[in-house]
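Participant: Here is a sequence together with a model predicted from it:
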Amino acid sequence: MLNVARTTCLVVGGGPAGLVLGLLMARAGVEVTVLEKHADFLRDFRGDTVHASTLTLLDELGLGERFATLPHRRLDRAQVQLDEGLVTVADLSRLPGTHKHIALVPQWDFLDLVADAAEEEPTFTLRRNAEAIGLLHDGDRVAGVRYRDRTDGSEHEIRASLTVACDGRGSAVRAAAGLVPRSFGVPIDVWWFRLPRRETDPAGGVGRISGSQLAVLIDRGDYWQCAFLIRKGADAEMRAAGLERFRERIAGLLPWMADRLDALTSLDDVKLLDVKLNRLHTWHRDGLLLIGDAAHAMSPVGGVGINLAIADAVAAARLLAPALRAGGIVPRSLLWQVQLRRWWPTALIQAGQRIAHRVAFGGRGATASTPAAGTAAAGAVTGEPAPVEALPVPLRLLRRFPVLQGVPARLVAIGPLPEHAPTWARRAPLPVRG
C-alpha cells in the first residue's frame, strides 16, 4: 500500500531554485516540502558562481554573514587572455551596491547553507533520496507527485495544492507533464576536469581564447575547475584521439599549466557537459509551475544559470505565497504572472548567449583535428595587456573607455531584472552556526 502524504507547496528538486523557493515559502508560513533525488549535494562540476544580485538577496534573507564563512573566492574583474595579450572585459568594482564581485563557491556548500536556514523554519521539510517518478492528478489538475525512496525502493505519494518543478534541464516532472521545450542550436559542449592550483597562480577566474579554442579556469583554492570548449558532438572523436593528445592541446593553450598535466591520469577524469539552450513556451499547467532549468536550460556562458534560477524562485514566492498561505488553490492566472515576469529576462540572456556562441566561438569549438593553440602571448596568464590596435573594435572601446567595462559587469553580475526578497522573508543577520 502506498504511503500518501500531504503538503501545501511541493517543490521537486533540491538545487538552488528549489531550496531558495522552499526557504521563502516556509518564511511565508506556507507548509512546503522539497524532494531531493540524492542523499546529499556533493556532486562535482556544478555551477558555482554566486553573482552580486544573489549576494544581495542573501543579505536580505539574513544569510550574508553565514555565506561569508564559506570557503570561496572573489572575482572582481573578468579578464581574457588572447594571443595578442591580456584584456579586461568587465570591471565589477563599477557595480552599484555593496557587492562589487562574484563569489566562486562550491555549490554543495551554498545548498547546505540554504537548506540549513530553511530547516530552521517549522513549516519546511526536506526529503532526501526521493526521486519523482510520476504526477498525480485530480481530473486535469496536477495534484502532486509519486516518488521512489532510493534507499529501499519503496514508492510514495505526496499531494499538494501546488507542485513546482525545479528538477533541472532533464526534468522528470516536465516530461511527465508532456511539456517539450523549444531548443536553440548550440555549437559547443564542455569538457570539465581538475588541475592542481599553486599559491603563485592567479586568483579568481581565468579565461583563455586562441583561435577557435577557449578554456575557463575557476579557482577552487587548492585546484582549478577547468572548462574546455569542444565542438558539439565531438566528445567521442576527441576521446579516441587519446589522453596525450588532450594534454598537448591544453599545454599549447595554457603553457603555464604544462608542468601539472600529469594530474590527468585518464580521460575518465574528464567529464562531458552536453550544453543545451532551450525554453518552454508555457511554464505551467493547472496546479504545476516549472522554473529554473526545468523551464529554460541555459548555456554556461556568463555563469548566469544559478542566479537566473534563484531569481525565478524569488518571483514565484512573492507572487504565489499569499494565495497558498490563504489555503486556496493557486489559479493559473497567477502562474502566468510568474512566467510573464521572468520570461523576458530569460529570453534576453539566452539571446545574448546565442550571440556569444556565434561571435566568440565562431560556431565551431575545438575538435580532435584542431591544431594546438599558438603561444605568442600565452606564456603566463598574467602577461602584458594586448596592444589596442590588435584588438577587435568592441574590445578597443572597453580598453579606451574603462567606464564601459561596467556595462558587461552589470549585465552578468546583476542581470536585467534582479529580484529582491519579499518583506515577509527578510531577517536581520542570522548568527553563524558553529
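Facilitator: Ah, there it is. Numbering: from 1, shown residues only.
Participant: C-alpha from now on. contacts and neighbour counts both.
Facilitator: Noted.
Participant: can you map out the helices along the chain?
Facilitator: Remark: helices assigned in the chain by DSSP state H are 16-27, 52-60, 64-68, 107-118, 172-176, 235-241, 243-253, 305-325, 332-360, 393-400, 406-413.
Participant: Return the most buried member of those helices.
Facilitator: Ranked by mean neighbour count, these are led by helix 16-27 with a mean of 28 (mean count of other C-alpha atoms under 10 Å).
Participant: And Gly153, how close does it get to Cys9?
Facilitator: Separation of Gly153 from Cys9 (C-alpha to C-alpha, to the nearest Å) stands at 24 Å.
Participant: got it, and Asp48?
Facilitator: 27 Å.
Participant: of those two, who's got more company?
Facilitator: Cys9 (28 against 23; other C-alpha atoms under 10 Å).
Participant: isn't that one right up against Val32?
Facilitator: Yes - Cys9 lies in contact with Val32 (C-alpha atoms under 8 Å); the separation is 4.7 Å.
Participant: shared neighbours, those two?
Facilitator: When contacts are counted by C-alpha atoms under 8 Å, 6 or more residues apart in numbering, Cys9 and Val32 have Met25 as shared neighbours.
Participant: got the contact list for the closest residue to Met298 other than its chain neighbours?
Facilitator: Spatial nearest neighbour of Met298, excluding adjacent residues (C-alpha to C-alpha, 6 or more residues apart in numbering): Leu277 at 5.0 Å. Leu277 makes contact with Ser183, Phe184, Gly185, Val186, His296, Ala297, Met298, Ser299, Gln350, according to C-alpha under 8 Å, 6+ apart.
Participant: How much space separates the last one from Ser183?
Facilitator: Shown here: Gln350 relative to Ser183, a distance of 11 Å by C-alpha to C-alpha.
Participant: Residues contacting stretch 185-193, please?
Facilitator: 45, 225-233, 269-277, 354, 357, 363-365.
Participant: mind checking how far that stretch is from the chain centre?
Facilitator: Relative to its parent chain, stretch 185-193 has a centroid offset of 15 Å by C-alpha atoms, centre = their mean, to the nearest Å.
Participant: and the comparison structure, right after this:
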Amino acid sequence: MIGKQIQKDVIVVGGGPAGMMLGLLLAKVGVQVIVLESHDNFDREYRGEVLQPRFIQLLNQLKLREYIEQLPHSKLKKGAFYHYDKKKGDIDFTSMIAEAPYALWIPQPILLQALYKKAKEYPTFDMLFHAPVKKLLEKDGTVTGVVVEQKNKELLEIQAKVVVGADGRFSTIRRLGGFELEYQHYPGDLIWFSVKRPSHWGEELRFKITEGHSYITLPKYPDLLQVGIALPRCEWKETLRQGIENFRQEIMHANKGFHEFAESLVDFKPFVPLQAKNHMVKTWAKNGCLLIGDAAHCSSPVGAIGVSLAVTTAVVAADVIWDALQKRDVSAKVLCRVQEIRSEEIEEIHQIQERMGNLFFTSSKFVKGIRPYIVSAAFKTPLFSMIQKKLFVMKKPVAINREFVFDK
C-alpha cells in the first residue's frame, strides 16, 4: 500500500558518480530533482576511483576542477607494463594533454559526498537514501515515476516527467523498463585486494603479465596499493572450490610486496571480485525514461575509464533533459539524443577494451607465452600511443550549456 506521494520534475535512480553529477547539474538550473540511492550511505570500495585526464578535462569545462581537487587525492602521472619484474613499456599521463597531465585517485565515497554537498546548495535538489525502486509507474506508454520502499518498509510513490536510470551495471531501471542489450563481452573477473604500499613504489599504475595470471596495481589513497588479479571467466569459482592455499601461494610469488598480506590469509574474505564486463544497451530511452552510465554502457575495468565515461554521459544528459523539459517533450526520440551524442565514442572504447581484455584474461597457455612479446612490440609503434589517447583523453570538448558551468 502506498503511504505517500510526491511530485518532482526528474527522478535520478542511483547515487553513484553519474547520478550525483546529473542531480547536481539539474538542480543548478532550477529543475526539481530527486536522487534515489538504495544504500544507506556512500560507503563503497573498489568502485571506479581512478579519474582519467578526460575527467579532468570535463571538470575544467564545468569549472569544478578546483573544487574536486581540494578533496583528498593522489595524482597518477605514470604507468607501466611489466613482464614479471621487467618493464616492457611506459604510460606517461604528463605527455597526453597539457591541461590534464595526470589521472586522479579519489576514494569514491569522498567524491560522492563532495557532489552531494554541492548539490544541497540548491533548493530544488533532494535525495533519499535506502530507497530501492520496486516499480516503474507508466501511463499511456510513458514512464511517469517510481515506487520505492523506504527504510521503514513503507512504500513511497514519486511522480516525475523523466526517470533516469543511473543505477549501475545491474540496473533495476533497465530490468523494470524492459531495455535490451545490444552486446556484452565478459572475458573474466578482476579479484581485488589491498595491501600496504611499499615505500619504493611511488604513484605509478602498473600492469603486470606473467605466464600465469595478469595483475593491475594502483596506488590507493592514502598509503595502500589496490591490486587486481585477472582470472579468466569461471576460474574464480574453481579457485574458491580449491581453497585458499593455492591462491595464497600465487600471491606470495607475484610480488615480494604482497608477502605479508599473503601470509595472513586464512580465507577469501579480503577479496572482492568484479566482473570485467562491458555492455551496450540497444536503445537508451523510452518515453519518459533514460538510462545513463553503466546502466546504459557499462565498461570493463580495463583502462579504469568507466567513471569518466559515465559522468560525461551524465553531463550530456543534463543538457538534453533540461531542453526536453523546457519544450515539454520527454519522448524517447528526444531523450535518445544522449545516445546519439555518446554512443560512437563509447563503442570505440569498448572495442579497445575487448581486444585488451582478450589478451589480459586469456586462459590459453600459448597466448600467455607470447603476451610479453606482443606488449613489447606494441610499445615500439605509434599505435599504442594512439590507443592510450583514445582511452584517456577526450578528442573534443563536450558541448555544455553555459547555465551548467559553475562560476566559483
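Facilitator: Looks like it arrived, so ask away. Keep in mind the model is a prediction, meaning the values are calculated, not measured.
Participant: TM-score of the superposed pair?
Facilitator: TM-score of the superposed chains, computed with TM-score structural alignment, normalised by the length of the second structure, equals 0.92; 403 aligned residues with a C-alpha RMSD of 2.4 Å.
Participant: Please list all residues in contact with Leu417 of the first structure.
Facilitator: Pro345.
Participant: Revised request: answer the last question for Val304 of the first structure.
Facilitator: Contacts of Val304 of the first structure by C-alpha under 8 Å, 6+ apart are Thr49, His51, Met298, Val412, Ala413.
Participant: Now flag whichever of these is closest to Leu395 of the first structure.
Facilitator: Val412 (16.8 Å; C-alpha to C-alpha).
Participant: counterpart of that closest one in the second structure?
Facilitator: Counting by TM-score structural alignment, Val412 of the first structure lines up with Leu391 in the second structure.
Participant: And that match, how far from Thr313 of the second structure?
Facilitator: 15 Å.
Participant: Next: Leu112 of the second structure.
Facilitator: Distance from Leu112 of the second structure to Thr313 of the second structure, by C-alpha to C-alpha: 17 Å.
Participant: Equivalent analysis for Asp319 of the second structure, please.
Facilitator: Asp319 of the second structure is 10 Å from Thr313 of the second structure, by C-alpha to C-alpha.
Participant: again with Ile173 of the second structure
Facilitator: 17 Å.
Participant: Arg197 of the second structure now?
Facilitator: For Arg197 of the second structure relative to Thr313 of the second structure (C-alpha to C-alpha), the value is 34 Å.
Participant: ok, now Ser194 of the second structure?
Facilitator: For Ser194 of the second structure relative to Thr313 of the second structure (C-alpha to C-alpha), the value is 30 Å.
Participant: Pull the contacting residues for Glu203 of the second structure.
Facilitator: Neighbours of Glu203 of the second structure in contact, by C-alpha under 8 Å, 6+ apart: Ser74, Lys75, Leu76, Lys77, Lys78, Pro219.
Participant: contacting residues for the closest residue to Ala399 of the second structure other than its chain neighbours?
Facilitator: Spatial nearest neighbour of Ala399 of the second structure, chain neighbours left out: Val316 (7.6 Å); criterion: C-alpha to C-alpha, 6+ apart. Counting by C-alpha under 8 Å, 6+ apart, Val316 of the second structure makes contact with Val338, Ile341, Val398, Ala399, Ile400.
Participant: Go through those residues and name the one nearest Leu24 of the second structure.
Facilitator: Nearest to Leu24 of the second structure among those, with distances taken as C-alpha to C-alpha, is Ile400, at 14.3 Å.
Participant: ok, now which ones touch that closest one?
Facilitator: Here Ile400 of the second structure is in contact with Gln61, Val315, Val316, Asp319 (C-alpha under 8 Å, 6+ apart).
Participant: Number of residues surrounding the nearest residue to the first one once chain neighbours are set aside?
Facilitator: If I follow you right, that is Gln61 of the second structure. Setting aside the residues directly before and after it, Gln61 of the second structure is nearest to Val405 in space (C-alpha to C-alpha, 6+ apart), at 7.1 Å. Neighbour count of Val405 of the second structure, defined by other C-alpha under 10 Å: 17.
Participant: Please enumerate the strands of the stretch 1-150 of the first structure.
Facilitator: For the stretch 1-150 of the first structure, applying DSSP state E, counting those that start in this stretch gives strands covering 3-12, 32-35, 49-50, 73-75, 77-82, 85-91, 102-104, 124-127, 130-138, 141-149.
Participant: nearest to Ala326 of the first structure, of these?
Facilitator: Comparing the strands of the stretch 1-150 of the first structure by C-alpha to C-alpha, strand 3-12 comes nearest, at 10.5 Å.
Participant: Can you give me the buried ones in the closest one?
Facilitator: Arg6, Thr7, Thr8, Cys9, Leu10, Val11, Val12 (16 or more other C-alpha atoms under 10 Å).
Participant: Please name every helix or strand in contact with it.
Facilitator: With contacts taken as 3 or more C-alpha pairs under 8 Å, 6 or more residues apart in numbering; DSSP states H and E, strand 3-12 of the first structure sits against helix 16-27, strand 32-35, strand 155-165.
Participant: Now do it against strand 130-138: the angle between them, please.
Facilitator: Here strand 3-12 of the first structure runs at an angle of 100 degrees relative to strand 130-138 (axes from the mean of the first three to the mean of the last three C-alpha atoms, to 10 degrees).
Participant: hmm, who's touching strand 3-12 of the first structure?
Facilitator: 18, 21-22, 25, 30-36, 132, 144, 155-167, 173, 324, 327.
Participant: From Ile11 of the second structure, how far out is the closest residue to Ala310 of the second structure other than its chain neighbours?
Facilitator: Leaving out its chain neighbours, the residue that sits closest to Ala310 of the second structure by C-alpha to C-alpha, 6+ apart is Gly293, at 3.9 Å. As for Gly293 of the second structure, its distance to Ile11 of the second structure is 15 Å (criterion: C-alpha to C-alpha).
Participant: Tyr186 of the second structure too?
Facilitator: For Tyr186 of the second structure, the distance to Ile11 of the second structure - C-alpha to C-alpha - is 31 Å.
Participant: From Ala294 of the first structure, how far out is the residue nearest to Met298 of the first structure?
Facilitator: 11 Å.
Participant: Leu308 of the first structure matches what in the second structure?
Facilitator: In the second structure, Leu308 of the first structure lands on Leu309 (TM-score structural alignment).
Participant: surely that match meets Ala296?
Facilitator: No - look at Leu309 of the second structure against Ala296 with C-alpha under 8 Å: they stay out of range, at 11.0 Å.
Participant: Contact partners for Gln249 of the second structure?
Facilitator: Ala262.
Participant: from memory Ser171 of the second structure sits against Cys298, does it?
Facilitator: No - using C-alpha under 8 Å, Ser171 of the second structure is not in contact with Cys298, being 10.3 Å away.
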